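**Student:** Give me coordinates for this.
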Amino acid sequence: MASTLESKVEERKDNNEKTIDREKTCPLLLRVFCSTGRHNALTEYRRGNVPPNELQIYTWMDATLKELVNLIQDVNPDTRRRGTIFEFRLIYPDLNKPIPRMKELGTVTMGQKGFDDTKTLLQLGFMIGDFMDIAITHPSRGPPPRRIRPY
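**Tutor:** Okay, here's the model as predicted:
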């Protein structure tokens, strides 16, 4: 499923980063691969191949993980449920071997503020051409409701 989204125009200033003027800066293409309950296997990224579950997002280097979650929810409403967990991995080429490398980036949980929510692509070491692999875990439905017996 290949979709194209554009991040909402928003300026952000961080002490460690220079401000990106999203009105004047051309966005980059971020290739995202989402799976339910697990990450895609690293072997699926070998020899120029990619998994079939691609989502294409146009965004900027100052985009946060939370912002990426919001864009994914625009095309996948099932992920909007409170407690849904998004686990981010960066997939990038190993320049010395034909095997791609992987780096854990962080986790965002719907309905909860977290430490990783405000991490940006730039802070996480993303480079144009890298892939983002996201495991989406829906909250458990919990045990069935107890029935109360009338006396």
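
**Student:** Going by C-alpha atoms from here, please, whenever you check contacts or count neighbours.
**Tutor:** Will do.

**Student:** Ile20 against Asp62, yeah?
**Tutor:** Yes - under the criterion of Cα atoms under 8 Å, Ile20 makes contact with Asp62 at 7.0 Å.

**Student:** These two - which one has more neighbours?
**Tutor:** Neighbours were counted for Ile20 and for Asp62 using other Cα atoms under 10 Å; Asp62 has more, 24 against 16.

**Student:** My read is that the more buried one contacts Asp21, right?
**Tutor:** No - taking contacts as Cα under 8 Å, Asp62 lies outside contact range of Asp21: 9.9 Å.

**Student:** run this one through as well so I can compare:
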Amino acid sequence: MASGGLESKIVEEKSENEKPVNREKTCPLLLRVFCNTGRHNSILQYAAGTVPGNELQIYTWKDATLKELSTLVKEVNPDAKRKGTTLHFALVAPDPTRPNANLRARDLGATISGHKGPDDNKTLAQLKFRIGDFLDIGIFPPTDTMGMDRMERIGMERSMPDRLGMERGIIDRRQNRRGRAY
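**Tutor:** All right, here's what the predicted structure looks like:
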């Protein structure tokens, strides 16, 4: 009996979004960025067609990296310049699973001023950014990030309403109080 051989092969595919952009010939897109020091903006601030008041407009391309965007934010935001400051990125976009166009936040990664990190070279295209999405950046000075896990820095997931319209944040905050000084 001949056995059918099964062969696997790993192939790195480059989609059209990951090809380098010719910045001389390609028109940049408008990226609407909302920065907040010490926390992210609440997802509720993006409800009903409104946006937070702390908007920064950046003209860039889909091949822009998180580190490149961090540099642009540091140019205009003095809180972000200090060495060791973490800039945590979240994408705010329509929820594809809900037909009534609710927005949801998704963690993209973080950069740390003055340090190299694993998320530095992630591009908007790799992170599935679509034109019209918002970028929400939580700026955490070095003292604010000590002892906090990644989800605590994000802050947005717990403040988003669940399917019943209730806030999940109350239970989550109680569970996260262990081991922290207030």
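
**Student:** Mean distance of the top helix by length along the second structure to its aligned residues in the first structure, please.
**Tutor:** In the second structure, with assignment by DSSP state H, the single longest helix is helix 66-76. Helix 66-76 of the second structure differs from its equivalent in the first structure by a mean of 0.5 Å after superposition (mean Cα distance after the TM-score superposition for the first structure).

**Student:** Tell me the mean distance between the helix or strand just after that helix and the first structure once they are aligned.
**Tutor:** Note on helix 66-76 of the second structure: by DSSP states H and E, the next helix or strand toward the C-terminus is strand 86-94. With mean Cα distance after the TM-score superposition for the first structure, strand 86-94 of the second structure departs from the first structure by a mean of 0.4 Å once superposed.

**Student:** now strand 86-94 of the second structure and helix 66-76, what's the angle there?
**Tutor:** Per axes from the mean of the first three to the mean of the last three Cα atoms, to 10 degrees, the angle that strand 86-94 of the second structure makes with helix 66-76 is 110 degrees.

**Student:** so stretch 113-130 of the second structure aligns onto which residues of the first structure?
**Tutor:** Using TM-score structural alignment, stretch 113-130 of the second structure lines up with residues 110-127 of the first structure.

**Student:** Would you mind pulling the contact partners of the matching stretch?
**Tutor:** 61-66, 80-85, 90, 105-108 (Cα atoms under 8 Å, 6 or more residues apart in numbering).

**Student:** Buried residues of it, list them for me.
**Tutor:** Residues 110, 116-121, 124, 126 are the ones in stretch 110-127 of the first structure that count as buried (16 or more other Cα atoms under 10 Å).

**Student:** Let me see the ranges of the strands in the second structure.
**Tutor:** Secondary structure of the second structure by DSSP state E: the strands cover 29-37, 55-60, 86-94, 103-112, 134-140.
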